[in-house]
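S.K.: Here is my input, please return the structure:
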Amino acid sequence: MGNKKIELMTVGGGCFWCTEAVFQAVKGVEKVVSGYSGGKAPGKPTYREICSGLTGHAEVVQVTFDANSISYKDLLTVFMTSHDPTTLNRQGGDVGTQYRSVIYYHNDTQKEMAETVIENLSKYFDNSIVTEISPLKIFYEAEDYHQDYYENNKSQGYCSFVITPKLTKLRQMHADKLK
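M.R.: This is a model prediction of the structure:
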């Protein structure tokens, strides 16, 4: 294969443990880091502060990918179909602004692609897509125990009942894009 074309994508689709597990299974993805973005509170937030809902940050993942192996558009399609982009500040039992559906773009091309993907997918959803599209200002890496969470905690209840079924759906919908 040719040279790699490394790019970044930052998105939030509810709990970052779920979103991280989804992208770790996708071909062309080099690295996935759980973290926080989009808040207004000063300094690096902690998980406890994020969970309070008072900082304005969302739980997000920053995906490092090889654009020669998978396109940003394909990654956005995986993202938009691996969570419910029609629920405001909620994914399943996770409720609060920290669980909002959001795409933080890194440049104007990503912004335009996010708008196009949402427009193209909107006809497949019964309700309106409420995914926020905003410029990435700063990304804070989450605490170490949040990284590779599903991989390290598969037997934990949340992983078994929420993440494992999400990965099953991913395999059904996007088998051609998986490692």
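
S.K.: all contacts plus neighbour counts: C-alpha atoms, from now on.
M.R.: OK.

S.K.: quick one: residue 27 and residue 68 touch, right?
M.R.: No. Using C-alpha atoms under 8 Å, residue 27 is not in contact with residue 68, being 10.7 Å away.

S.K.: hmm, who's touching whichever helix in the chain runs longest?
M.R.: Identified as the longest helix of the chain according to DSSP state H is helix 108-121. With C-alpha atoms under 8 Å, 6 or more residues apart in numbering as the test, helix 108-121 has contacts from 72-73, 76-77, 80, 103, 105, 129, 133-135.

S.K.: now, which of those residues lie within helices?
M.R.: The helices in this structure, assigned by DSSP H, contain 72-73, 76-77, 80 from those.

S.K.: Now list the buried members of these.
M.R.: 72, 76-77, 80 (16 or more other C-alpha atoms under 10 Å).

S.K.: Include distance to residue 111 when you put those residues into JSON lines, please.
M.R.: Formatted as JSON lines, those follow (distance: C-alpha to C-alpha, whole Å):
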{"residue": "72", "distance to residue 111": "11"}
{"residue": "76", "distance to residue 111": "11"}
{"residue": "77", "distance to residue 111": "14"}
{"residue": "80", "distance to residue 111": "15"}
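
S.K.: wait, isn't residue 31 in contact with residue 24?
M.R.: Yes. Using C-alpha under 8 Å, residue 31 is in contact with residue 24, at 7.2 Å.

S.K.: One more sequence to fold, the one below, so I can look at both together:
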Amino acid sequence: MSNKLEIATLANGCFWCTEAIFQRLEGVESLKSGYSGGTIKNPAYREVTTGRTGHAEVIQIEFNPSIITFQEILDVFFSTHDPTTLNKQGYDKGTQYRSAIFYHSEEQKNVAEEFIKNLNEAKVFESLIVTEVTKFDAFYEAEEYHQNYYNNNKTQGYCMAVINPKLEKFIKKYKTKLKKQ
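M.R.: Okay, the predicted model is just below:
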């Protein structure tokens, strides 16, 4: 088994939801919430939420490809958000909530583009996928209170109303891919 980890940087709406899902996957070694794809260095949450910096809320995952492949990560990514809505996920609106894959290699780019093409051809979604596939440039770690947000705030209203239903659906669909408790 290879110990060489790879990195994936994904945006699919609020990073609190995304983090709660991906940190439960077997093969995900570490995960940080942050910002990518924008025009200024070291943005703060209050700047990103304005939509003027161009950053998306992202998670950056270190994963072991001998346990979970990039394609399997994309499968979870596309099945846990709506990749057909431009700059919107649920009630969250703005470019900071866009669907995006920030690829770290040509291989990731090719896998992502092929994955999207196959989903569109199979008409998995009612509309075409608008997920951007963009070369990774920089990752800026979000403030500490955003890290491990769901696990630290399970009784908070947003967690109960938005994240819990997503997490339940994810766990049901991917129970064989979950980390052992």
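
S.K.: Any idea what the TM-score is?
M.R.: The TM-score (TM-score structural alignment, normalised by the length of the first structure) is 0.97; 177 aligned residues with a C-alpha RMSD of 0.8 Å.

S.K.: Name the nearest of the buried ones among the ones in helices among the contacts of helix 108-121 of the first structure relative to residue 59 of the first structure.
M.R.: Residue 59 of the first structure lies nearest to residue 80 out of those, by C-alpha to C-alpha, at 15.6 Å.

S.K.: Show me what that closest one lines up with in the second structure.
M.R.: Counting by TM-score structural alignment, residue 80 of the first structure lines up with residue 78 in the second structure.

S.K.: all strands of the first structure, in order?
M.R.: Ranges of strands within the first structure are 6-13, 29-37, 58-66, 90-91, 94-95, 101-105, 132-135, 139-141, based on DSSP state E.

S.K.: now these as a markdown table including mean neighbour count and distance to residue 156 of the first structure?
M.R.: Shown next, in a markdown table, are the strands of the first structure (neighbours: other C-alpha atoms under 10 Å; distance: least, C-alpha to C-alpha, whole Å):
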| stretch | mean neighbour count | distance to residue 156 of the first structure |
| --- | --- | --- |
| strand 6-13 | 22 | 20 |
| strand 29-37 | 23 | 18 |
| strand 58-66 | 25 | 20 |
| strand 90-91 | 20 | 19 |
| strand 94-95 | 15 | 17 |
| strand 101-105 | 25 | 24 |
| strand 132-135 | 16 | 30 |
| strand 139-141 | 20 | 23 |
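
S.K.: Select, out of those, the one closest to residue 174 of the first structure.
M.R.: strand 29-37 (14.2 Å).

S.K.: how much does that closest one stray from the second structure?
M.R.: Average distance, strand 29-37 of the first structure versus aligned residues of the second structure after superposition (mean C-alpha distance after the TM-score superposition for the first structure): 0.4 Å.

S.K.: chain center to that strand, what's the gap?
M.R.: A distance of 8 Å separates the centroid of the chain from that of strand 29-37 of the first structure, by C-alpha atoms, centre = their mean, to the nearest Å.

S.K.: ok, now which ones touch residue 74 of the second structure?
M.R.: Residues in contact with residue 74 of the second structure (C-alpha under 8 Å, 6+ apart) are 112, 115.

S.K.: quick one: it from residue 53 of the second structure, how far?
M.R.: 26 Å (C-alpha to C-alpha, to the nearest Å).

S.K.: and if you look at residue 13 of the second structure?
M.R.: Going from residue 13 of the second structure to residue 53 of the second structure by C-alpha to C-alpha gives 16 Å.

S.K.: Setting the sequence-adjacent residues aside, check what's closest to residue 99 of the first structure.
M.R.: Nearest residue to residue 99 of the first structure in three dimensions, chain neighbours excluded: residue 14, at 3.9 Å (C-alpha to C-alpha, 6 or more residues apart in numbering).

S.K.: what's the counterpart of the one you found in the second structure?
M.R.: Under TM-score structural alignment, residue 14 of the first structure pairs with residue 13 in the second structure.

S.K.: Touching, that match and residue 97? I think so.
M.R.: Yes. Look at residue 13 of the second structure against residue 97 with C-alpha under 8 Å: they come within range, at 4.1 Å.

S.K.: Overlap of the contact sets of these two?
M.R.: Common neighbours of residue 13 of the second structure and residue 97 (C-alpha under 8 Å, 6+ apart) are 57, 88-89.

S.K.: What separation is there between the counterpart of residue 150 of the first structure in the second structure and residue 24 of the second structure?
M.R.: Matched by TM-score structural alignment, residue 150 of the first structure corresponds to residue 150 in the second structure. Per C-alpha to C-alpha, residue 150 of the second structure is found 12 Å from residue 24 of the second structure.
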